[in-house]
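Asker: only geometry, no sequence info:
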């Protein structure tokens, strides 16, 4: 067999839902993959925690020693789909240092340690691919890294967690409370037994860190991402959103901003926000994901599809596997990490957007003017005010013009100390309008 046709050896680490789908596709579409790569793929082994479990594969392929498997001389590409950090991090760094190409779907690892993985890849000029780490089957990282390499990305906004999008979509369409829709998400298999990573925004924050790092050529980790979850969202907020012809989505937002001292920085944040019904993300319902990229030359681009699940995620893994294997056959390398801009990460205080503030107030003369004065005192301009009556008094809903987060926070703090304000019911940001 000529060198051009020498099989590309693959080590699969993890055989859960995604790993099983990757293996199935490799087996059923081997000839197609070989034609695209220029050589056949050969599975060298599968690392699993329990080798005694029947997994429907040749038991001789199974091992509980992932290090020995990934460092074998006949392994060219390591595909990691087991997740976690403690085992995966040293394993993949070791594989890269040994000259293996790595394909991973491990968003938690990448959101914290892309720098160490990239340095290991650079040391041996090896490939590091991770399309499946963000938005499942949706190809967004590849276009950001390659197709838009000559453009200037200004903003990336996305719905990148299917569990929370399902919950919020159900709350919007049925009027049900958060707890009811979370229970339904669990029953249908959209929510994990412990949904904290999803509903409190940790999953989306990891993905936001990856998106921001690539889009703005600067290292951003999950710890840099401002994060709020959806557990405090109420049916009343959806009702108020409908009055404004909006809905509520958990958004991952990454953009370049100007800090108070005039310097440029990267903002990466995750929180539930109002978005107008005319915005393309407003119609993304159920467990689907979508990412909107705004760039100087390309304008607005939208990527939409299934953001989770075994088969969709396996699709992204397989795309990376084909690319990495082709590079092994042809003698090339994918673009490495690009952090040349090294922009600092902005705090939430540097964010400028609009705000929807709902408060319960005493129903008496002069309250509205007092509230309006407090907004003015802190440099926050009011766009709209709506007042409704209740048994407890009155509810004021204030929609602001664009304002800095620090100014809005100071305003809310001052309002909460006013005798005429019974309670600040909610504060939610308005995103998705033309900047």
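Answerer: Happy to help now that I have it. Everything numeric here is computed off the predicted structure, so don't read it as measured data.
Asker: from now on I want contacts and neighbour counts done on CA atoms only, so please keep to that.
Answerer: Fine.
Asker: what sits closest to residue 226 if chain neighbours are left out?
Answerer: Using CA to CA, 6 or more residues apart in numbering and skipping the chain neighbours, the partner closest in space to residue 226 is residue 269 (4.4 Å).
Asker: distance of residue 255 from residue 370?
Answerer: 35 Å (CA to CA, to the nearest Å).
Asker: secondary structure element holding the residue nearest to residue 226?
Answerer: strand 264-276 (DSSP states H and E).
Asker: and residue 290, by the same measure?
Answerer: Using DSSP H and E, residue 290 sits in strand 288-295.
Asker: and for residue 33?
Answerer: Per DSSP H and E: helix 30-37 holds residue 33.
Asker: put this beside the first:
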């Protein structure tokens, strides 16, 4: 266990963890899909609806003012969380998927032409593949794919070969949701910029683990989701360099994103409001502030150390089970362990683990091209968070060993 964090004290802050599933204590190992929420995040939601529920920015009364201040405080916290140059460069979205679609629909449609090339990787989530496919189809551009090696790592030499004068966008995840592989995005950004390409980083799986410094990285766009950083669902962040955000057309039309509207024409608001049409998800934005501050108080270095300890322990114990197969053995990983058993469907493993109170994710993890490359239908994915323990991993290992014995 980590020497710097009191894990039991941390667990006490998460009400959902203290229950039984199928008569067994819940073991929650589906953190890559969504993390659970500490009481401070739940309280922030509760306090907003009980105390100052109001629409923001346009009201002249006390509740609207308080809600607006809380909403914009989250933007300031997010800018610090990412080390953005200014809060105005942080756009609130519905999540990572929405952020990528905003970039593809606004920046992409404005800048991509026939003959241009967009690069993604074999490791991408569908949300960082499909919007670019749609854009390529619309514009007559070409989608190129960075291959991976047997460990589930990007082959950087092949990435360099894909970069040409026609490369306009490189869209890559910081860490793979399916395998846990951490990609060398600083190096990739630098190389992409040498050919004039813009880089979009999907940070859905990295923002809760790593200190993100968008300025040091030099990244053009960075997107992530609150619900993977101990915050609410349905809210996310898009960071963009000011030079791009100011030139991009609005993603949606409606209230708040305008300066003046007439039937003769409309002028648009400044960033970030140009991209935040309509009444936003106010409550969840405010609660996201509590989540980011909770993470900052714990410290990502301490969180990462504990999660790395859990990952190493799980690797060691699961490797002792006959027939175990690991997928993704990269040298650099976040706390994701993807595995299977010879001759056993991952869904069957997941159902039998659920009977023991262990929650894991099974299937293709929205990475069907990656699964096809691996020659499998899917994996069992156990993903660990700061509130997990080695004792919980022991329960997982016992469950998998039992399945292996039953199926032998």
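Answerer: Looks like it came in fine. Owing to the predicted nature of the structure, the values given are computational and were not obtained by experimental measurement.
Asker: once they're superposed, what TM-score comes out?
Answerer: A TM-score of 0.24 describes the superposed chains when it is computed by TM-score structural alignment, normalised by the length of structure 2; 151 aligned residues with a CA RMSD of 6.2 Å.
Asker: count the neighbours of the residue nearest to residue 226 of structure 1 for me.
Answerer: Counted with other CA atoms under 10 Å, residues neighbouring residue 269 of structure 1 total 27.
Asker: quick one: it and residue 254 touch, right?
Answerer: Yes. The pair residue 269 of structure 1 and residue 254 passes the contact test of CA atoms under 8 Å, sitting 6.6 Å apart.
Asker: so where do the strands sit in the stretch 251-400 of structure 1?
Answerer: Taking DSSP state E, counting those that start in this stretch, the strands of the stretch 251-400 of structure 1 run over residues 264-276, 288-295, 299-306, 352-361, 382-390, 393-400.
Asker: how about the longest helix seen in structure 2: buried residues?
Answerer: Using DSSP state H, we find that the single longest helix of structure 2 is helix 62-82. In terms of neighbour count (16 or more other CA atoms under 10 Å), helix 62-82 of structure 2 has its buried residues at 63-68, 70-82.
Asker: name the residue in residue 255 and residue 370 of structure 1 with the higher neighbour count.
Answerer: residue 255 (21 against 15).
Asker: which ones are touching the more buried one?
Answerer: 154-156, 212, 266-268 (CA atoms under 8 Å, 6 or more residues apart in numbering).
Asker: try it again with 10 Å
Answerer: Residue 255 of structure 1 is in contact with 153-157, 212, 215-216, 265-269, 293-294, 346, 351, counting by CA atoms under 10 Å, 6 or more residues apart in numbering.
Asker: structure 1: helices as residue ranges?
Answerer: So, for structure 1 - with DSSP H - the helices run 17-28, 30-37, 66-70, 88-97, 107-124, 141-142, 162-174, 178-187, 196-199, 202-215, 235-243, 310-330, 367-377, 405-416.
Asker: which one of these lies nearest to residue 44 of structure 1?
Answerer: helix 66-70 (7.9 Å; CA to CA).
Asker: how about that closest one: buried residues?
Answerer: Those would be 66-67, 69-70, for helix 66-70 of structure 1 by 16+ other CA under 10 Å.
Asker: show me what it is packed against.
Answerer: The contact analysis (3 or more CA pairs under 10 Å, 6 or more residues apart in numbering; DSSP states H and E) places helix 66-70 of structure 1 against strand 8-13, strand 41-47, strand 77-80, helix 88-97.
Asker: let's go with 7 Å and repeat that
Answerer: Contacts defined by 3 or more CA pairs under 7 Å, 6 or more residues apart in numbering; DSSP states H and E place helix 66-70 of structure 1 against strand 8-13.
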